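J.: The amino acid sequence is not available; the structure is as follows:
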């Protein structure tokens, strides 16, 4: 039921421009330089297409799964650029009975991994139920009296970004309780390529819940269709799912996020580097937490200064109260000026392992590394001295199989 919405009514902010790139979605695919179309054409996010879903919410008790990125953009110059989805729906007469909050909380300001408590939203006085505290999945009691659930959270296109798992458990709980789910789609800033190892059977976790590669090249709406269609929910249940699609978007559309999607992804560069640097979270290397260049630099006290010319000292800051190597001088690389990636860069990880002076403890958080990687295989390959080419060759069959599954659920070219 995708409709054409006049951009004068529901356009993204003027800062969001449409860029078209000639990209391919192969393993380690290379990208030509992005060609900018002269005509500006705003992407229209699902939340802005209120005529597609507002009537589905009328006279219903509605729950919203959202955070600070759940917004409706405004047009025109001056004034506020957006309003929060909850505020907008309430002003339209929709009864918002409850909010479910993912990792980082409803307002998006909690540290990574920090448990979130149930609360009341100070701005609306609506009950906020945490899905990153005592439970990841809404209980039947928490869904009691809810007629429909709206999911609207900005994803960044990496498997270990936990909002995918939150969506999975919301869909599962709603399927079990006969509650429809509406997903308001948003662009994937890393949607232009597919790369990385697959999650292997028996290695599922909250940061690697589905059999997909690290970078999967789908919007969150397409991903929801895949969860449902592949019957990945418990006991193969399927929820009553509606996806409100994007306008003026393809997987090759470059998208600059107007809002920080989580505390440690402050800008486009960090979002582009995140899929390649997040595996450092399972090692003794700091990936920029505790600095102003989160996921744009990395370093460790155990990397040789002769090979790593960037130094930094992690300190407590927004999104990182106790960063790794707090107060210690770290040696590493500053990647903030590097060219944007169109494939995973694992050479930084391999080089760091090969050059560290603390190799026996490099994977001291190896259980977490294995969860991020999707199995113990990648760590074992690195420890065995496999080359990057040898490692990537082992991904090919899984990537090929995934691409065949993926194409069944694509909404966009």
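T.: Here it is on my side, so go on. Predicted, not measured: the structure shown is a model, and the values here were computed from it.
J.: Please count neighbours and contacts with C-alpha atoms only from this point.
T.: OK.
J.: Sort out which residues of stretch 254-272 are buried, please.
T.: 254-258, 260-272 (16 or more other C-alpha atoms under 10 Å).
J.: now the helices for the stretch 51-200 of the chain?
T.: 54-57, 85-91, 163-176 (DSSP state H, counting those that start in this stretch).
J.: Minimum distance to residue 199: which of these has it?
T.: helix 163-176 (13.6 Å; C-alpha to C-alpha).
J.: any residues touching that closest one, and which ones?
T.: If you take C-alpha atoms under 8 Å, 6 or more residues apart in numbering as the criterion, helix 163-176 is touched by 102-103, 131, 136-140, 149, 151, 153, 155, 180-181, 206-207, 209, 220, 224, 227, 233-234, 237-240.
J.: Go again with 7 Å.
T.: Residues outside helix 163-176 that contact it (C-alpha atoms under 7 Å, 6 or more residues apart in numbering): 102, 136-139, 155, 180-181, 206, 209, 233-234, 237-240.
J.: Which of the residues you listed are buried, as a ChimeraX select command?
T.: For anyone working in ChimeraX, the buried entries among the contacts of helix 163-176, judged by 16+ other C-alpha under 10 Å, can be selected with:
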select :102,136,137,138,155,180,181,206,209,233,237,238,239
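J.: between the contacts of helix 163-176, which is nearest residue 396?
T.: Nearest member of the contacts of helix 163-176 to residue 396, counting by C-alpha to C-alpha, is residue 209, at 20.1 Å.
J.: Pasting the second one now:
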């Protein structure tokens, strides 16, 4: 009898092990299949959204990144018979050729004859008369996953406009090249501005589709409950899929290295230090004069994308060449070291403290640096907030981790 029991238990254990191994094998096969398939951005998945546009008047929130295999979304939709009525242009304009902060004008697209309506500057939401001409608004813009990158602020206002005017809002999702990182202080309400509108960290680790779900779900816009929101997710994409943006998302983020460094270097915009605007390697260097920050010399000049008096225009500065740097995520050391160098030389570092606090979403970062806190101490101060944020964002995530990466 005892022998039968032992044999039975061994059989049950064998079956359990076999089932477990089979489950692991199936999971691995699924992960491998996802990894081997090409990424398909939302815009490329026509069958998922064209039906919703039939006989509808469509407005597009797009720029130069809104392309599928080299063809712009405006042209794709028009070729498929979609009635594109309006184009809404964010910062840098419809074609991505306006300087940072430059006034984006209302105009007419010379190729298609479609009205281009600016949603950057004083007109962050279109006039009701413009919205009355629409049934659907589509958002398709490449983001970089950083809170102060203003495309997500424009998405916020257009989502709110859609909610208030009973329009459907469709997000054609795209990968986030910084999706692996969640870091930085959570924005505090009193520091809310167009470079930071939501209580999220500097690096939020979400795609625009996921963030749109969170904006609606957390009711960060007026009439959020009325918004008819639809997301077309990226196919064959995971939270640890490496992704290099094929088209520069703005004039001064020309390549993957600039996008990697952008979260760490953008704080320098509130200081007298240049981050290379007016060069061919913007957001890949730092420099200053008369105090040198290193041995690398460069001379900013007025060029396309930085024609509005870049810092140290026509002046040679000394600094650091970060084009081969391995910095990713949010690195505070380079910023803290520059603060130390300038203050020791009796130079004003926080030249625009109010703007620094808007970028950071708090005054605590600036005050901690002035108090001599280390990067480790500063980052420790916002860990509790990040933990809460990670829990809050969980229901809105569309993509999982792939164990094969």
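T.: Looks like it arrived, so ask away. The structure presented is a predicted model; accordingly, all values stated were derived computationally and were not measured.
J.: tm score of chain vs chain?
T.: After superposition, the two chains reach a TM-score (TM-score structural alignment, normalised by the length of the second structure) of 0.88; 367 aligned residues with a C-alpha RMSD of 1.7 Å.
J.: circling back to that earlier point, which one of the helices of the stretch 51-200 of the first structure is the most hemmed in?
T.: Per-stretch averages of neighbours, counted by mean count of other C-alpha atoms under 10 Å, single out helix 163-176 among the helices of the stretch 51-200 of the first structure, with a mean of 23.
J.: Please work out which residues of the second structure line up with that helix.
T.: Helix 163-176 of the first structure corresponds to residues 151-164 in the second structure, going by TM-score structural alignment.
J.: Please tell me how far the counterpart of residue 115 of the second structure in the first structure sits from residue 58 of the first structure.
T.: Taking TM-score structural alignment, the alignment pairs residue 115 of the second structure with residue 127 from the first structure. Residue 127 of the first structure is 20 Å from residue 58 of the first structure, where distance means C-alpha to C-alpha, to the nearest Å.
J.: what's the counterpart of residue 277 of the second structure in the first structure?
T.: Under TM-score structural alignment, residue 277 of the second structure pairs with residue 289 in the first structure.
J.: and that match, how many neighbours?
T.: Using other C-alpha atoms under 10 Å, residue 289 of the first structure is surrounded by 30 other residues.
J.: That one is in contact with residue 320, isn't it?
T.: Yes. The pair residue 289 of the first structure and residue 320 qualifies as a contact (C-alpha atoms under 7 Å) at a distance of 6.1 Å.
J.: which stretches of the stretch 1-150 of the second structure form strands?
T.: All strands of the stretch 1-150 of the second structure, identified by DSSP state E, counting those that start in this stretch, fall at 57-62, 67-68, 71-72, 83-89, 107-108, 115-118, 136-140.
J.: neighbouring contacts of the longest one?
T.: This means strand 83-89 of the second structure. Against strand 83-89 of the second structure from outside (C-alpha under 7 Å, 6+ apart): 56-63, 78, 114-119.
J.: Most neighbours out of these, which is it?
T.: Result: residue 63 is most packed of the contacts of strand 83-89 of the second structure (other C-alpha under 10 Å), 28 neighbours.
J.: Aligned against the first structure, show me the partner of it.
T.: Aligned partner of residue 63 of the second structure by TM-score structural alignment: residue 67.
J.: same thing with residue 216 of the second structure?
T.: Match for residue 216 of the second structure (TM-score structural alignment): residue 228.
J.: How about residue 104 of the second structure?
T.: Under TM-score structural alignment, residue 104 of the second structure pairs with residue 116 in the first structure.
J.: again with residue 397 of the second structure
T.: Under TM-score structural alignment, residue 397 of the second structure pairs with residue 410 in the first structure.
J.: Identify the residue nearest its match in space, chain neighbours excluded?
T.: residue 222 (5.7 Å; C-alpha to C-alpha, 6 or more residues apart in numbering).
J.: Show the subsequent helix or strand relative to the host helix or strand of the one you found.
T.: Element membership of residue 222 of the first structure [criterion: DSSP states H and E] is helix 220-229. Downstream of helix 220-229 of the first structure, the first helix or strand assigned by DSSP H and E is strand 241-244.
J.: start and end residues in the second structure for the helix or strand following that following strand, please.
T.: Going down the chain from strand 241-244 of the first structure, the next helix or strand is strand 253-254, by DSSP H and E. Under TM-score structural alignment, strand 253-254 of the first structure corresponds to residues 241-242 of the second structure.
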